[in-house]
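[1] structure for the following, please:
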Amino acid sequence: MTGRKNAMLTTEDRRWLTGEKRYEGEHAKQQRYQRRRDIRERVYNSLLDFSILFEHLEEDEREKLFGRPGTDQKELTDDRQLATGVRDALAFLLYNTGVTSMMNSDTGRADPVAEWVLTEALHRAGQKDGILVEDVELDIDAVDFPRTSLLADLEAGNELSPRELRLLLESEDVDTRNVQDNIREQLFDD
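    Okay, here's the model as predicted:
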């Protein structure tokens, strides 16, 4: 994961963000500051580049990345890393524009920036293929699940609901391969 070619993040950025690299010594504080600043600048500039990519990247080049829109997008579904990257890019953008305010507030309203970003993105995507998006409605059913209380319940031997188990499964703390092996044993072993 950290050894890919430089992109929005350099190899060193990836190593530092994932904890593989640490800055120690006399200049560590300045090095961390500089690394954070460089990452912010590259992320900002990369986001600006998406306007250029959206408008000017040739269709055949987009298809080489994602497959042909509206058909079997085999490239995207076969490349698990790319699919995960697309998912996390969208989550990163929505999260950082305030979309979770829609999930956490009693008003049920998204932050105006998040709402604008999502709505305008859907309008622009439709325009690309000559589709007029007249209205965008997003209905989210969300419940606050404090992870620490789930871990406490699990440790105490309390039974967790399937929803609660899913939340834990989606955390990076759980090795899903071990869980799958356990489920296989329960379902298929005599």
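[2] hey, let's count contacts and neighbours off CA atoms from now on
    Fine.
[3] so which bits of the biggest helix by length in the chain are buried?
    Ordering each helix of the chain by length in residues (DSSP state H) puts helix 28-56 first. Of all the residues in helix 28-56, those buried under the rule 16 or more other C-alpha atoms under 10 Å are 35, 39.
[4] which elements pack onto that helix?
    Counting contacts by 3 or more C-alpha pairs under 8 Å, 6 or more residues apart in numbering; DSSP states H and E, helix 28-56 packs against no other helix or strand.
[5] now do the helix or strand just after that helix against helix 28-56, angle only.
    Moving toward the C-terminus from helix 28-56, the next helix or strand (DSSP states H and E) is helix 59-66. On the basis of axes from the mean of the first three to the mean of the last three C-alpha atoms, to 10 degrees, helix 59-66 is oriented at 130 degrees to helix 28-56.
[6] and the next helix or strand past helix 59-66?
    On the C-terminal side of helix 59-66, the closest following helix or strand by DSSP H and E is helix 74-78.
[7] what is the orientation angle of the next helix or strand after that following helix with helix 28-56?
    Using DSSP H and E, the helix or strand that follows helix 74-78 towards the C-terminus is helix 80-96. Counting by the same axes, to 10 degrees, helix 80-96 lies at 100 degrees to helix 28-56.
[8] what's the following helix or strand after helix 80-96?
    Defined by DSSP H and E, the subsequent element after helix 80-96 is helix 100-104.
[9] and this one, please, so the two structures can be compared:
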Amino acid sequence: MIKKIILILFLFDIIISGNLERRKCWYWDGSNWQLADTSVAKLFLEITNLNDSCNKIEWRIPYFNIVICEPTIRTRTPGYWKTHPEEWPEPYHPDDIFYLSGETYLQVLWHPPIGDAYYILAHQFIAALLNKASGCPVPDDVEQILIEADLWFQMMRPPVKPNSQEGKKAIRWAERLDIYNNTGR
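    Prediction:
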């Protein structure tokens, strides 16, 4: 669960031996005042770029800033997750073995899915799992697909022909997960 971050930054110029040194910031972390051991610009960058975006309200008064920052969470596509493995949320790791495939999660994402329902579903399934673990809201029907697909992957190995009974089921699930992964919400 992402909490709203409320920061009150007091900026102080420190003059040492006649030279203006970096500004010092105090901020409220929700329970205590903290001295920021970083420049104001870097602090703002870290705060306002949480999860690539931030719904931000900011008031600027000389030497006093109030920032209310509420990070937004967006679903990501398989293409995003395969090129950003450093951003995978716990408990998922790119090097973990993906079910019975004999490949890691990351290898599965890089495996071309052409003509194989297993990989078509796996790409969307992995992205949906990572989106869910990142805190994205999951509709009930998507949650049900994730549960059923988890059981399916525990029994299936690639290749799976798209026109087979199991392949048709996998393609149907993949289509719904694709819609979810591309919503951006």
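[10] TM value for the aligned chains?
    The TM-score (TM-score structural alignment, normalised by the length of structure 2) is 0.22; 69 aligned residues with a C-alpha RMSD of 5.4 Å.
[11] which parts of structure 2 are strands?
    5-12, 15-16, 19-20, 24-28, 33-36, 54-61, 64-71 (DSSP state E).
[12] could you dump the ones you listed into TSV and include mean neighbour count and distance to residue 80 of structure 2?
    Rendered in TSV, the data for the strands of structure 2 read as follows (neighbours: other C-alpha atoms under 10 Å; distance: least, C-alpha to C-alpha, whole Å):
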stretch	mean neighbour count	distance to residue 80 of structure 2
strand 5-12	18	26
strand 15-16	10	46
strand 19-20	9	43
strand 24-28	18	33
strand 33-36	13	32
strand 54-61	12	19
strand 64-71	18	19
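[13] looking at those strands, which is closest to residue 167 of structure 2?
    strand 64-71 (38.3 Å; C-alpha to C-alpha).
[14] sorry, back to before: would a markdown table of the strands of structure 2 with distance to residue 155 of structure 2 be doable?
    Output for those, formatted as a markdown table (distance: least, C-alpha to C-alpha, whole Å):
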| stretch | distance to residue 155 of structure 2 |
| --- | --- |
| strand 5-12 | 44 |
| strand 15-16 | 68 |
| strand 19-20 | 66 |
| strand 24-28 | 51 |
| strand 33-36 | 52 |
| strand 54-61 | 41 |
| strand 64-71 | 38 |
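[15] which of those sits closest to residue 170 of structure 2?
    strand 64-71 (33.5 Å).
[16] state the distance from residue 167 of structure 1 to residue 149 of structure 1.
    Remark: distance between residue 167 of structure 1 and residue 149 of structure 1 (C-alpha to C-alpha, to the nearest Å) = 12 Å.
[17] and for residue 13 of structure 1?
    Distance of residue 13 of structure 1 to residue 149 of structure 1, computed by C-alpha to C-alpha: 33 Å.
[18] and those two? which has more neighbours close in?
    residue 13 (19 against 10; other C-alpha atoms under 10 Å).
[19] so what's that one up against?
    35, 39 (C-alpha atoms under 8 Å, 6 or more residues apart in numbering).
[20] pull out the buried residues from the helix or strand where it lies.
    Per DSSP H and E, residue 13 of structure 1 falls inside helix 11-17. Using 16+ other C-alpha under 10 Å as the test for burial, helix 11-17 of structure 1 gives 13, 14, 15, 16.
[21] please apply the same query to stretch 146-154 of structure 2.
    Within stretch 146-154 of structure 2, the residues that qualify as buried are 146, 149, 152, 153, counting by 16+ other C-alpha under 10 Å.
[22] show me what contacts the spatially closest residue to the first one that is not a sequence neighbour?
    Distance criterion C-alpha to C-alpha, 6 or more residues apart in numbering; nearest residue to residue 146 of structure 2, sequence neighbours excluded, is residue 125 at 7.0 Å. Residues near residue 125 of structure 2 by C-alpha under 8 Å, 6+ apart: 146, 149, 174, 177.
[23] check residue 43 of structure 2 too.
    residue 36.
[24] and the gap between it and residue 118 of structure 2?
    44 Å.
[25] check residue 146 of structure 2 too.
    In this view, residue 146 of structure 2 and residue 118 of structure 2 are 14 Å apart by C-alpha to C-alpha.
[26] still on that earlier bit, of the buried residues of stretch 146-154 of structure 2, which belong to helices?
    Counting by DSSP H, the part of those found in helices is 146, 149, 152, 153.
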